[in-house]
Every structure is written in structure tokens, then in C-alpha cells.
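Student: Could you work out the structure for the sequence below:
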Amino acid sequence: MTENFHFLVAESEGPEDREARRQSVGRSSGETYADTLRELAPGAVCDHLKPAEESSPVQRPEVLARYDAVFLCGSPLHVYEDTPETRRVLDFMRAVFASGTPSFGSCAGLQVAVAAAGGTVGPREEGNEAGFARRITPTEEGRGHPLLHGRPWAFDAPAIHSDEVKALPRGAVLLATNGASTVQAAEIRSGNGVFWGVQYHPELTLHEVSQALRRQADTLVAQRFALDLEAVEHHAVRIDALAREPDRRDLAWQLGLDRQVTDTAQRRTELRNFIRHMAEPRRARRKASEFA
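Tutor: Below you'll find the predicted structure:
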């Protein structure tokens, strides 16, 4: 009998943002991640940690080494700001690298790994990439990388971010890019660890995308993504309708989306690939060492 996966989910939303998200979609970013991981790997045990808010024995490399994988969630955290919260999160990521446990992150999770390994993150000059990242294109290295196995030569994905990777750390591999952000996917190696990350959100449902747009409606109007709040709401309503009926061809056409986004399995491609190629071998090695 195969033992269940043992994952650690690290979320860095502040208490107010976490509560606002729960009020909006019923769960925090970490809870979304855990639910998604349990759907991809039934029976997986998902422990939770809030490294921006707390120090814990779990954050020691020797304890992190007991996990099959660590997942870093999206967050409003700006890793280039020197605050107690960012210092704690970056220290946590360095401990993850030191532990040798494979890790995966989306959005701010990618940015945390980049900064912890010596790269640079900063605000997007053009404002948010809001709703969906368009025409993400694997690089030459990305086309042969297992993270993007199953993705076409260009695809869209849920994306909501105002910061971006400005420079990858030394030795990192750029795996995908688009016209909005140069780094859309990357592999980072630091210390004993390997991190796979994306700037977009393979863990999100379409309903979570629509609610994120609603929460950021004022910003989207200020940045001229929409003429007014009513226009943001109209856009969100169509995304919600597509979430309820993902086979609605008319809605997919109006929103400019295909099954890379509307089909749940295809939307989660990178998470599934990470579990298969990184977490599964880690679990096998961990079990073998226990019986050695």
C-alpha cells in the first residue's frame, strides 16, 4: 500500500487579507491550495504554516526535510520591502532550500523563492496583470521541462499580480514568458533544494478569479482596465457564469479563453506535473531511507 503524501502549505496573506478572501470565496489562499492538492493527490496530508506571522520548529531544515513537498501560495506581500513579515518569509524559504525538500510556488510564491535565492523582484510598471495571463510561451528550455509537459506552445492561465520578477537568481532557468511579465515560469536551485514556480495561478478556480477582480475593482478602474466599477462587475459575472458552465462556448469566446483555462485538469497542469516528477520521487526516497 502506497503511503499518502505529506505536504506543507505555506501562506503569507496577512490576517486582514486572509479574512477578506474567506469572506469572498470561503477559504484562504492556503486552504485553496490544500483543497486542490487533496483533489490531485487523494489522501494527501496537508499541514499549514504562516511564515510571515510566526516562527515555528517546522521552519528548521531538519523538520522541513520530513515533507514530500512544500507549496508557497500567492499573497499581497511585497518581498522587496524590508519588513518583519518579509524577513520571516525569506528566512523560511532559505530553510526550505537548505532542507532539500522540493518546493513549488505560484505568484508571490515564485517571487519569494527568487528573492531568497538572490534574484530581484519589483513592482510592475504597467500595473496589475489582472484576471488572466495571456499567450504564455514556453522558452526553449521550458518546452522540454517536465513542469510544462502537456502545455501547448502558447496558453493562458489565471493571473492576478502587481509585482513581478525583475531578475532571476544565478543558475535559475527561465521556462516561460509572455508580453506582460518576462518571467512566467522558472526553475530555481539553491543550496540543497529545487523550486519550480509560476507567476500565474494553476490552483485557482474561475470563481476565485472573478472574486479577486471584485476585491480589486477600484484598482482596476484606476489603472484603466475598466471604465467603471459596473464594467468590472460585468466582466466578473461572465467569468462566474463560465465557472458554473465551463462548456459554454459563447462565454469562452467572449472572454477569449480555451480549455487550457476552462478545463480544471488542464488549468492545474503544473501542479500535477510537480507532484509526479518531484513529490513522488521524494516520497519514495523518504520511505526507502526509513527502512534502510
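Student: all contacts plus neighbour counts: C-alpha atoms, from now on.
Tutor: Will do.
Student: how about the most centrally placed residue in the chain, what does it touch?
Tutor: Closest residue to the average C-alpha location of the chain: Ser106 at 1.6 Å, with CA atoms, centre = their mean. By CA atoms under 8 Å, 6 or more residues apart in numbering, Ser106 lies in contact with Leu72, Cys73, Gly74, Gly197, Val198, Gln199, Tyr200, His201, Pro202.
Student: Now Leu251: which helix or strand?
Tutor: Per DSSP states H and E: Leu251 is located in helix 249-255.
Student: Name the next helix or strand downstream of that helix, please.
Tutor: Per DSSP H and E, helix 249-255 leads on to helix 259-262 as the next helix or strand towards the C-terminus.
Student: Off-centre distance for the helix or strand harbouring Phe92?
Tutor: Assigned by DSSP H and E, Phe92 belongs to helix 84-99. Centre-to-centre, helix 84-99 and its host chain are 17 Å apart (CA atoms, centre = their mean, to the nearest Å).
Student: Likewise for stretch 225-234?
Tutor: 26 Å.
Student: Strands - which of the contacts of Ser106 land there?
Tutor: Where the contacts of Ser106 overlap with strands, as defined by DSSP state E, the overlap consists of Leu72, Gly197, Val198.
Student: quick one more, to check against the first:
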Amino acid sequence: MTRLLVIDGYDTGGKTLLKGAGATQAGELYKKMLSDFLPSDQIDIAEISLAQAVDIDLSQYDGVCWTGSNLFFSEKDEVVQRHIDLCKQLFDAGIPQFGSCWAAQLAANTAGGAVTANPKGREFGVARKIGLTDAGKAHPMYKGKPPIFDGFTSHSDHITTMPETGTRLAGNSFSPVQAVEVKFSNGEFWAVQYHPEYDFSEIAALTVVRQDGLISQGTFRDSAAVEDFVSELRALNDDDSREDIAWKLGLDTDLRNQSIKTLEVRNWLSHFFNI
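Tutor: Model prediction:
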């Protein structure tokens, strides 16, 4: 029986903001996605970004998944170091790792790469035209995935230097590194910069959380534009037949078809655990 651990990357402040906007907590959202592939009672959640970190018996778990986070490598502190230390322990233990967004940055940083703030600002909502590299096209994480696709996203840090033992699997014009495989010590970490666990409702909630910064950087013209975007996303989430909204916002099947959207997760589970 495969047991997985989900590491919720958000600290107390981040969790409060998510709750206030009606977003699902990151750990629960990841567990929900993984529950499409194995029973939920085989998936635990650990929160390591709180004031008092939890003790984790890694020997209980076959694999570990990392959620996104409101932390920044460009603002490194002792909590960020806590993530790095745990990631290193998992690499040393040879436990397969997978994750979204923060996870890709964590994998690269832990193995000797570099993560900095993106001068373009926050890539938000949809990461457009993510293209697989030659290595990505041949990689088992992307078996069955179109060579160019969109993904839900929200990040302002990005990987700027790959570690020597890392492979860039995908990128786009906003962030050249959109997916990585990192082999380090005794372990292997597959990670994407985007969020296969998100849906339209979660992006709507995150828009509310991030609206001030998004208006400031020009992603939205004003608060009225934010309100319109949030309203349309929630309407499409409630009624997937709203082709008018999907067409207007440029939302294709790679975001609307759950099996395509989460294919990377399924491939990770299949490769390491035969699930």
C-alpha cells in the first residue's frame, strides 16, 4: 500500500488570506487531486511553515508531494531554510518527490541551483504556451501531454540557474523553467512551476488575494476588471458549458479536462508506484 505525504507550504498569514478569499487550503487541495488516483486515507498532510514545525517520520511514506507556498526564496528566512532542510532529507532518503510552483524552486535550490524574483513580476492565472524541451518530450512525466499547453499559475519567483543534476523539461516566454527533473543525493524530484491542482474557482479566489499587486503590475486595469474576471471564472467553474467565457478568456481543454490537466501527477504515480 502506497502512503503519500503532502507538505502544505503556506505559513499562518498565507493560510489566513486564502481562507478569507474562499480558497481551499493548499494541502487539502493537493490531497483532493491525489485522491483521484489513490484512497484519501493513504494521504497525510503536514504543515511545516507554521511557528512550530511538526515532527515527521519519513519512514512512513513512499512519496512526498509539495504544494505551492506564499514564501519566497528571494526573501529567504529560517522557515524557508526549514523547507530546504526537509527536502534535502528526502533526497538523502531516496523518497520520490513531486510538487507545484514552490516545489520546482525548492528542488532546484536544494540541489545547488538559484531562484530569484522575476523582473517581469507575477505570472498569474494561466501560464500560456508552455513548451516541452526535447528532454521534456522524452520524459515519463509528460507521456501523453501535448508538446505545447497552458497551465494554471501564480508565482513571482522563478528558477534562474539549474543545478548540475537538474534537467529543464519545459518553459515559456514568461519563465524559461516551467518544469524540472532534479536528481540529487539518493533521490529524484519531479516538479512543475504551474499548478495542476488548481481549477477556475481557486484562480478566482487567488485573484482576490493578489489583486492589489496584479493591478499594480498591469495584469488588471482596475478593481472593476478584477471583479469581472473573478465573476467569469466562477461562472465557468459552475457551468463548464459556458463556451462564451472559455472563448473570451482563452481557456482550452488543457485546463478544462481534468485528466489532461493532472496528467503529470498521474505519470509520477505510475512511474514510481505503479498506480
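Student: Superposed, what's their TM-score?
Tutor: For these two chains in superposition, a TM-score of 0.95 is obtained (TM-score structural alignment, normalised by the length of the second structure); 274 aligned residues with a CA RMSD of 1.5 Å.
Student: Map the residue nearest to the centre of the first structure across to the second structure for me.
Tutor: Under the alignment by TM-score structural alignment, Ser106 of the first structure pairs with Ser100 in the second structure.
Student: gap between its match and Leu236 of the second structure?
Tutor: When distance is defined by CA to CA, to the nearest Å, Ser100 of the second structure is 24 Å away from Leu236 of the second structure.
Student: For the first structure, which segments count as strands?
Tutor: Listed in chain order, the strands found in the first structure under DSSP E are 6-10, 45-49, 69-72, 103-106, 120-123, 129-138, 155-161, 163-167, 173-177, 185-190, 193-198.
Student: on that earlier part again, leaving out the residues flanking it, which one is nearest to the match of Ser106 of the first structure?
Tutor: Spatial nearest neighbour of Ser100 of the second structure, chain neighbours left out: Val192 (5.0 Å); criterion: CA to CA, 6 or more residues apart in numbering.
Student: For the one you found, give me its contacts.
Tutor: Contacts for Val192 of the second structure were tallied using CA under 8 Å, 6+ apart; they are Gly99, Ser100, Cys101, Ala103, Ala104, Gln178, Ala179, Val180.
Student: Same check on Val70 of the first structure?
Tutor: With contacts defined as CA under 8 Å, 6+ apart, the neighbours of Val70 of the first structure are Phe7, Leu8, Val9, Ala10, Val96, Thr101, Pro102, Ser103, Phe104.
Student: If we use 10 Å, what do you get?
Tutor: 6-10, 46-48, 64, 93, 96, 101-105, 195, 279 (CA atoms under 10 Å, 6 or more residues apart in numbering).
Student: Same check on Thr165 of the second structure?
Tutor: Applying CA under 10 Å, 6+ apart as the definition, the contact partners of Thr165 of the second structure turn out to be Ala108, Ala111, Gly112, Gly113, Glu181, Val182, Lys183, Phe184, Ser185, Glu188.
Student: let's go with 6 Å and repeat that
Tutor: If a contact means CA atoms under 6 Å, 6 or more residues apart in numbering, then Thr165 of the second structure has Val182, Lys183 as its contacts.
Student: Need the buried ones from the contacts of Val70 of the first structure selected in ChimeraX.
Tutor: Here the buried members of these are turned into a ChimeraX selection, burial being counted by 16 or more other CA atoms under 10 Å:
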select :6,7,8,9,10,46,48,64,93,96,101,102,103,104,105,195,279
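Student: Next, work out how far apart the residue mapped onto Glu270 of the first structure from the second structure and Pro140 of the second structure are.
Tutor: Residue mapping for Glu270 of the first structure onto the second structure gives Glu264, with TM-score structural alignment as the criterion. If you measure Glu264 of the second structure against Pro140 of the second structure using CA to CA, the figure is 9 Å.
Student: More neighbours: those two, which one.
Tutor: More crowded of Glu264 of the second structure and Pro140, by other CA atoms under 10 Å: Glu264, with 23 against 15.
Student: That one touches Lys143, doesn't it?
Tutor: No. Look at Glu264 of the second structure against Lys143 with CA atoms under 6 Å: they stay out of range, at 8.1 Å.
Student: how near is Phe92 of the first structure to Ala116 of the first structure?
Tutor: Here the distance between Phe92 of the first structure and Ala116 of the first structure works out to 9 Å (CA to CA).
Student: Going by how many neighbours each has, rank these two and give me the top one.
Tutor: In this view Phe92 of the first structure and Ala116 are compared by other CA under 10 Å, and Phe92 has more residues nearby, 26 against 22.
Student: what's the counterpart of the more buried one in the second structure?
Tutor: Structural correspondence for Phe92 of the first structure with respect to the second structure (TM-score structural alignment): Leu86.
Student: Also Phe225 of the first structure?
Tutor: With the correspondence set by TM-score structural alignment, Phe225 of the first structure lines up against Thr219 in the second structure.
Student: give me the number of residues near its match?
Tutor: Neighbour count for Thr219 of the second structure, taken as other CA under 10 Å: 17.
Student: Show the end-to-end separation of stretch 70-85 of the second structure, please.
Tutor: Taking CA to CA, the span from the opening residue of stretch 70-85 of the second structure to its closing residue is 18 Å.
Student: if I look at Leu86 of the second structure, how far off is Val54 of the second structure?
Tutor: Taken as CA to CA, the spacing of Leu86 of the second structure relative to Val54 of the second structure amounts to 11 Å.
Student: residue contacts, Val182 of the second structure?
Tutor: Contact partners of Val182 of the second structure, counting by CA under 6 Å, 6+ apart, are Thr165, Gly166, Glu188, Phe189.
Student: Quick check: the aligned residue for the third one in the first structure?
Tutor: Pointing back at Glu188 of the second structure there. Alignment note: Glu188 of the second structure maps to Val194 in the first structure; criterion TM-score structural alignment.
Student: Can you tell me the closest non-neighbouring residue to that match?
Tutor: In this structure, Val194 of the first structure finds its nearest non-sequential neighbour in Pro102, 5.3 Å apart by CA to CA, 6+ apart.
Student: Kindly report the same for Lys15 of the second structure.
Tutor: Here the nearest residue to Lys15 of the second structure in space, its sequence neighbours aside, is Gln25; by CA to CA, 6+ apart that works out to 6.7 Å.
Student: Return the residue of the first structure aligned against that neighbour.
Tutor: Residue correspondence to the first structure (TM-score structural alignment): Gln25 of the second structure is matched to Ser28.
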